[in-house]
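**Student:** Build the 3D model from these lines:
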Amino acid sequence: MSTQKISTSLKLGLELGPIVLFFAGFRFFKDRSFSIFGTDYSGFIVMTALFVLMIVVSTGILWRLTGTISKMQLMTLVLVVVMGGLSVYFNDDHFIKMKPTLLYLAFGGVLGFGLLRGQSYLKLVMEEALPLQPEGWMILTRRLCGFFFALALTNELVWRIFSTETWVTFKTFGLTLAMFGFFMAQAKVLDRYGIKDQA
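**Tutor:** Now for the predicted structure:
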C-alpha cells in the first residue's frame, strides 16, 4: 500500500479521539458496575475494554488512509492491547494504569540506547517533519530521553498515590499537555539548529 498524507486535524483526531472518548465514558460510568457473564466489572474496566477496541479501530483507519503506521504508534497499540487486555481479563485496573509507564520507559530506553551509540534515533522518525542539524538532533534527543523517563516516573507516582479519577484526568490531559509543553519549550533549539529552506 502506497504512503499517503492526510490532514493534520484528521490525524490528530484519530490519535487523540480514543483517549478523549475514554475520559468522557469514564466520567459517565465511573460510579456504575456491570455484570457480564456472571462477573462484576467497574465502569473503568468496561471503558478500558472499549478503549482497546477504539485504539485498534482508529489505528486501522489511520493505516488504511495513510498506508503506514509509525513504530511509535505500533508500540502504543501493542501495549494498549496487551495491558488493557490483561486489565479486562484479570478485572484489575493496575495493568492499564502501568501502560504509560512501560510506554515511556520503552521510548526513553530506545532513545538512550541510540545516544550510547552516538546516534539520534529520534531523527529517524521525525527528520522529514522537523529538519535539524546533527547537533540539534542530539540535543533534542537527550532532552526527550530524560523527559520520557520523567513521565514514566510521574505516571507511577500518580496512579499509585492518587485515585483512579485523578489518574484518568492526568492521563487524558496532563500527559498530553506535558508533551505539547515540552516541544514548545524547545523553540530555541529548533530555531538555532533548524535547517532553513534555501529556496
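
**Student:** alpha carbons only for contacts and neighbour counts from here, please
**Tutor:** Fine.

**Student:** Can you tell me the SS state at the residue nearest to the spatial centre of the chain?
**Tutor:** Among the residues of the chain, the one closest to the centroid is Thr76, at 6.1 Å (Cα atoms, centre = their mean). What DSSP: H, G, I helix; E, B strand; the rest coil gives for Thr76 is helix.

**Student:** list the buried ones in the host helix or strand of Met179?
**Tutor:** Under the criterion of DSSP states H and E, Met179 resides in helix 175-185. By 16 or more other Cα atoms under 10 Å, the buried positions in helix 175-185 come out as Leu175.

**Student:** One more, so I can put them side by side:
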Amino acid sequence: MKQILEFLPLIIFFLVYKFFDIYVATGALIAATLIQLIVTYLLYKKIEKMLLVTFAMVAIFGTLTIVFHDDNFIKWKVTLIYMLFAGLLIGSQLMNRSIIKSMLGKEIEAPEKIWRNLTFYWAAFFSVCAAINIYIAYNFSLETWVNFKVFGLTILSIINLVGTIAYLYPHLPQEENDKE
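**Tutor:** Next up, the predicted model:
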C-alpha cells in the first residue's frame, strides 16, 4: 500500500498531463501530493520528513508554475529536490551521522565504511539525476521531459535500488536454517 501511495501523485501527474496540459497536471500533482500526505498520516500516524519536504517543494514550485504560467518552475523542482537530498546526505556524512545508516542500521549491521560509501553513492546518484533532469528539461521538448520525469527517473531509481541491495547483500541478516 505504501509503495502505491508513493507513486500515486506521479501517475496522476502523468495521466492529467496526457489529457490536458502541464498546468492542469501541476495542479493535480499538488492536490495528489496533499492527499498522499493526509492518507499517509491517517494510515501510519506519522509522516516522514522526506514526504514533507517533497510536498513543500511541489506546493511552492507547482504554485509558481501555475501562477506565472511558466513550466520552468516545475522542471526545476525535480532538480532542487535531488540536490537537496544529495546535500543532506553529504552533510549528514560530514557530521558522522549518516542518514542512510539511521534508516537501515537497525536492520543491517555493516561497517562504517559501507555506510559512508553508500551515502556518497546515493548523493552521487541524486546529483547525476539532478543534472540529467536539467539537461533534458532545456534540450528536449516538454513531452520528452515529462516522460523522462515519470519513466526515466523511476527506472534509474529502481536500478539504483538494485545496486544498493547488491552492495548491502553480504551484510543482510541471514535466516538460520535449523533443518539438517
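
**Student:** so what number do they get for TM-score?
**Tutor:** The TM-score (TM-score structural alignment, normalised by the length of structure 2) is 0.90; 176 aligned residues with a Cα RMSD of 1.7 Å.

**Student:** follow-up on the earlier one: quick one: the helix holding Met179 of structure 1 to structure 2 mean distance?
**Tutor:** For helix 175-185 of structure 1, the mean deviation from structure 2 after alignment is 0.9 Å (mean Cα distance after the TM-score superposition for structure 1).

**Student:** What span of structure 2 is that helix aligned with?
**Tutor:** Taken onto structure 2 by TM-score structural alignment, helix 175-185 of structure 1 occupies residues 153-163 there.

**Student:** hmm, who's touching the matching stretch?
**Tutor:** Under the criterion Cα atoms under 8 Å, 6 or more residues apart in numbering, residues Phe125, Cys129 lie in contact with stretch 153-163 of structure 2.

**Student:** Which residue ranges of structure 1 form strands?
**Tutor:** Shown for structure 1, the strands assigned by DSSP state E span residues 33-36, 39-42.

**Student:** From the contact counts, what lies against the first one?
**Tutor:** This means strand 33-36 of structure 1. Packing partners of strand 33-36 of structure 1 (3 or more Cα pairs under 8 Å, 6 or more residues apart in numbering; DSSP states H and E): strand 39-42, helix 43-66.

**Student:** Could you measure from the residue nearest to the centre of structure 1 over to Lys196 of structure 1?
**Tutor:** According to Cα to Cα, to the nearest Å, Thr76 of structure 1 stands 32 Å off from Lys196 of structure 1.

**Student:** Where in structure 1 does stretch 27-36 of structure 2 fall?
**Tutor:** The aligned range for stretch 27-36 of structure 2 is 49-58, by TM-score structural alignment.

**Student:** Hmm, I typed the wrong one, I wanted stretch 69-80 of structure 2.
**Tutor:** Under TM-score structural alignment, the match for stretch 69-80 of structure 2 is residues 91-102.

**Student:** Number of residues surrounding Lys71 of structure 1?
**Tutor:** Residues near Lys71 of structure 1, counting by other Cα atoms under 10 Å, number 10.

**Student:** show me where structure 2 has helices.
**Tutor:** Under the criterion DSSP state H, structure 2 carries helices at the ranges 2-19, 22-44, 49-68, 72-94, 99-104, 112-139, 142-147, 153-168.

**Student:** The third one packs against which elements?
**Tutor:** If contacts are counted by 3+ Cα pairs under 8 Å, 6+ apart, helix 49-68 of structure 2 sits against helix 22-44, helix 72-94.

**Student:** got those as CSV, with mean neighbour count columns?
**Tutor:** Shown next, in CSV, are these (neighbours: other Cα atoms under 10 Å):
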stretch, mean neighbour count
helix 22-44, 19
helix 72-94, 19
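
**Student:** May I see those helices organised as TSV, with distance to Leu118 of structure 2 added?
**Tutor:** Formatted as TSV, the helices and strands packed on helix 49-68 of structure 2 follow (distance: least, Cα to Cα, whole Å):
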stretch	distance to Leu118 of structure 2
helix 22-44	27
helix 72-94	10
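
**Student:** Out of those helices, the one nearest Tyr167 of structure 2 is which?
**Tutor:** For Tyr167 of structure 2, the closest of those is helix 72-94, at 17.7 Å, according to Cα to Cα.

**Student:** and the angle for the closest one with helix 112-139?
**Tutor:** Angle between the axes of helix 72-94 of structure 2 and helix 112-139 is 160 degrees (criterion: axes from the mean of the first three to the mean of the last three Cα atoms, to 10 degrees).

**Student:** Helix 72-94 of structure 2 vs structure 1, mean deviation?
**Tutor:** Mean deviation for helix 72-94 of structure 2: 0.7 Å (mean Cα distance after the TM-score superposition for structure 1).
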